[in-house]
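# For reference, the sequence and a predicted model appear below.
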Amino acid sequence: MILAIITCLFWLIVLIDAFLGMRKLESLTNVSEDLGGNTPLVSIIIAAKNEAKDIKKSVQSQLKQTYQNIEWIIVNDRSSDGTGKLIEELVQEDHRVRSIHIHELPSGWLGKNHALYQGYLVSKGDILLFTDGDVYFEKDTVVKSLSYLTKNNIDHLTLTPDMDVKPFWAKAFVTFFLFGFSYFKRPWRANDDQSPVAIGIGAYNMVTKEAYEAVGTHKSISMRPDDDLMLGVSIKKIGRKQRIVRGQSHLQVEWYSSLKEAIIGLEKNTFAGLYYNYFMVIFALSGIFISQVWPYLALFYTEGVTRTLYGISILLLFLVYRETANVMAKGAVRYFLVFPISAVIFMYCIARATILTSFRGGIQWRGTFYSMKELKKKP
């Protein structure tokens, strides 16, 4: 009964925090396009490895931007498919597009981080926008982002994308991930200049070049698999202003096309997100089981007031899910029906990533192996 009371109180506090916090996140839809005559050059830097499926259509969606003062730098990071050829076709289609082809990865770098850094080195804009080769923009995405950045006098803006995931179990897993990300990371706190909470999302990290250079560029996070988040952390740490804005209406990405792909994809950063700390892994697994799986099992193994309290916990879980995942992903609430199964799958994902990383002595990411020694090394 004591555990049931603690669980209820925990989710009640999380619900109040999420209810108030999520309402503090502005939507890009409501942002004005008025730049007040300020039209800086924006350098959109894209790291692409084996993105033949999406790269051309993705960039073409970006080329339709109503804001014109943009250059695109697409970095082909050792692709083995037709990515390089498609990038060169884009260069021929629009004079604003430039290409870089990387054939070898120097030591001390993860491929994506190195590619983004190489893009920065040739960029000319005072505003940098780091994004991926499978992200689709609405035509007013950049102008609204720039308007928000300049009017609020901030150094870093990140947008939440619409996760366009089709298969049922992949979508259930992704929405659970968004739920966990929201209540654990509390992204709305990143918008509080006095809070140490920081954020960064790989689909859309817009940052002033001055701030990017002040944190040491991608050199300072050269071996971080979670480079997008760590870029935001680095910027907040030196006292610069950052904001996260809901951008689902303006940004779309198919994060993973299947549940298997999602589990494999998270191999690289799940253990990294727990700082390669086994105690943190045990704490995370225990916490998820006790707070998100056990309440369902307890309905069958407890009775009386204790069972009622666990029933209330599940109701509170649903309300938190509705306030977080359902705001971050369209129609997510229906996947709450398989919530405990999604939680178990996520626990498996954490355990699997930890065991594989430890057994291999590092991570295998996009055809390149990175040792734990390299990953833990500070730049």
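In hand now; what should we look at? Numbering: from 1, shown residues only.

# all contacts plus neighbour counts: C-alpha atoms, from now on.
OK.

# what number of residues lie near residue 72?
Using other C-alpha atoms under 10 Å, residue 72 is surrounded by 24 other residues.

# Then it would be within a strand, right?
Yes - counting by DSSP: H, G, I helix; E, B strand; the rest coil, residue 72 is found in a strand.

# quick one: it and residue 96 touch, right?
Yes - with contact defined as C-alpha atoms under 8 Å, residue 72 and residue 96 form a contacting pair (6.0 Å).

# Give the helix, strand or coil label for residue 81.
coil.

# How about the one 4 residues further on?
Here residue 85 is helix, with the state taken from three-state DSSP.

# Residue 129 too?
strand.

# For it, give me its contacts.
With contact taken as C-alpha atoms under 8 Å, 6 or more residues apart in numbering, residue 129 is in contact with 42-45, 204-207.

# Put this next to the first one:
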Amino acid sequence: MIAPIIALGAVALAVLAVVNALVFLRPSRSGDGDNDASVSILIPARNEEQRINLCLAYASAQSALVKEILVYDDQSSDATAGIVEAWEKIDRRIRLIRGDTLPAGWHGKPHACYRLAENATGTWLLFIDADVRLRSGAVERLLATAAHHSCTLLSAWPAIAMKSLAETLLMPMLNFYVFTLFPSPLQLASNAPRYALAHGACLLCHRDTYWAIGGHSTVRNELFEDTALARHWRASGQRALCCDGQQICTVRMYSGVREIWRGFEKNFYPGFRRKWLFVFVMAIHVAVFTVPFIGLLVSPTLPFAVAASSVLVARGALALRFREPVWPSVMHPIAELFLIALGISSFLRWHSRRGVEWKGRRYRSSTVEEGAR
């Protein structure tokens, strides 16, 4: 009796993934936006000496709509500031802002973004991470999409650059994880906060609206500040959307198994607003996305075959949409077990005294609980 239920769940979630692959919001063509707009590119950076140079190179290559490129050096202990200072001599739009002590009650990235916004003068604020490479015409396409859909906050879901075997095997799970659960058609049909989605690697917002609703001060203690900000944006009556950013920007989030583990371990559990939701989603990943493959090995039945095939269809559809290699789909059970172990480890870390450490800062469970209120 359980196997048919699992198969039904797998088919339903595969259908959702295929629908998302087909209808996830595509960006508008450049030239359809406000050509009189001015854009401030804002980059929070902490110990980014390996990434900031290319980030600035691609940002600097954007059009004259970019009024300024501001980098907030969040007390880096490496050569980040020196690299930015060298770029200041190459492009007058680039300016380094030296970070100050992190105030109580704030997390590093929201505070850095808030300080960047304080110094920005463009009519639009484009927040990007230091590992982002903007594609040619990215700013124009973002502005055109925001204008076409009448939104004052627009996030672009970036293309994920994968170089190592571990990245190619594991990183596609990010899109699978999100788009087998998030109903992207509803973000256009409804402006309800629960249908908000954002990727902090690339986030455009109108400056006047940003300050009217409080900006990053409203998500000061959030680790998932991107989607939290989009939720707050919608709750304030403003429209916030997330579009496919494959032709807008590329990001190489982590390199190698160790970085992938540490990076997602800090974010996995905090991404859930409630403990019960974490348990529910993990149960889906175990029962629907993992058990069918084990079942085919132990006791092959039609329901398990249907469920496993549905999972592979979902993986393949999302791989094609996001221009990822398709072959890692057949290795799904390995990647899924990695994801489940990562989720459990994240949960245990956040509820231990140690918490998790990222770039020299430590976060504990109280941080997550406060951010969920």
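Great, that's in hand. From a predicted model like this one, the values you see are computed outputs, not experimental measurements.

# one step back: mind checking which of the contacts of residue 129 of the first structure are in helices?
Among the contacts of residue 129 of the first structure, the subset assigned to helices under DSSP state H is empty.

# give me the stretch of the first structure that stretch 102-112 of the second structure matches.
Structural correspondence for stretch 102-112 of the second structure: residues 105-115 of the first structure, per TM-score structural alignment.

# The matching stretch: which residues count as buried?
108-115 (16 or more other C-alpha atoms under 10 Å).

# What is the nearest of the residues you listed to residue 377 of the first structure?
Proximity of those to residue 377 of the first structure (C-alpha to C-alpha) peaks at residue 108, which lies at 8.6 Å.

# gap between that closest one and residue 227 of the first structure?
Counting by C-alpha to C-alpha, to the nearest Å, the separation of residue 108 of the first structure from residue 227 of the first structure is 14 Å.

# ditto for residue 319 of the first structure
Where residue 227 of the first structure is concerned, residue 319 of the first structure sits at a distance of 31 Å (C-alpha to C-alpha).

# swap in residue 188 of the first structure?
Residue 188 of the first structure sits 20 Å away from residue 227 of the first structure, going by C-alpha to C-alpha.

# All the helices of the stretch 1-150 of the first structure, residue numbers only.
Remark: helices assigned in the stretch 1-150 of the first structure by DSSP state H, counting those that start in this stretch are 2-22, 55-63, 83-93, 111-122, 141-151.

# Equivalent analysis for the stretch 201-350 of the first structure, please.
Taking DSSP H, counting those that start in this stretch, the helices of the stretch 201-350 of the first structure run over residues 209-214, 227-237, 259-265, 267-273, 278-288, 294-301, 304-323, 325-328, 339-360.

# CSV please, covering the buried residues of stretch 105-115 of the first structure and showing distance to residue 11 of the first structure.
Converted to CSV, those look like this (distance: C-alpha to C-alpha, whole Å):
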residue, distance to residue 11 of the first structure
108, 42
109, 40
110, 38
111, 39
112, 37
113, 37
114, 41
115, 41
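
# contacting residues around the residue nearest the centre of the second structure?
Nearest to the mean C-alpha position of the second structure, counting by C-alpha atoms, centre = their mean, stands residue 199 at 3.1 Å. By C-alpha under 8 Å, 6+ apart, residue 199 of the second structure lies in contact with 155-158, 226-227, 242.

# And those, which is closest to residue 55 of the second structure?
Using C-alpha to C-alpha, residue 158 comes nearest to residue 55 of the second structure of those, at 13.9 Å.

# So what does that closest one match up with in the first structure?
Under TM-score structural alignment, residue 158 of the second structure pairs with residue 161 in the first structure.

# Just give the number of residues close to its match.
Residue 161 of the first structure: 26 surrounding residues under other C-alpha under 10 Å.

# From residue 190 of the first structure, how far out is it?
17 Å.

# Can you report how many residues lie near residue 135 of the second structure?
Neighbours of residue 135 of the second structure using other C-alpha under 10 Å come to 17.

# Next: the one 5 residues further on.
Close neighbours of residue 140 of the second structure, defined as other C-alpha under 10 Å, add up to 25.

# Aligned to it, what sits in the first structure?
Per TM-score structural alignment, residue 140 of the second structure is aligned with residue 143.

# Equivalent analysis for residue 219 of the second structure, please.
Checking TM-score structural alignment: residue 219 of the second structure goes with residue 221.

# Next, the contact list for the closest residue to that match other than its chain neighbours, please.
Of all residues not flanking residue 221 of the first structure in the chain, residue 227 sits nearest, at 6.4 Å (C-alpha to C-alpha, 6 or more residues apart in numbering). Applying C-alpha under 8 Å, 6+ apart to residue 227 of the first structure gives the contacts 113, 202, 218, 221.
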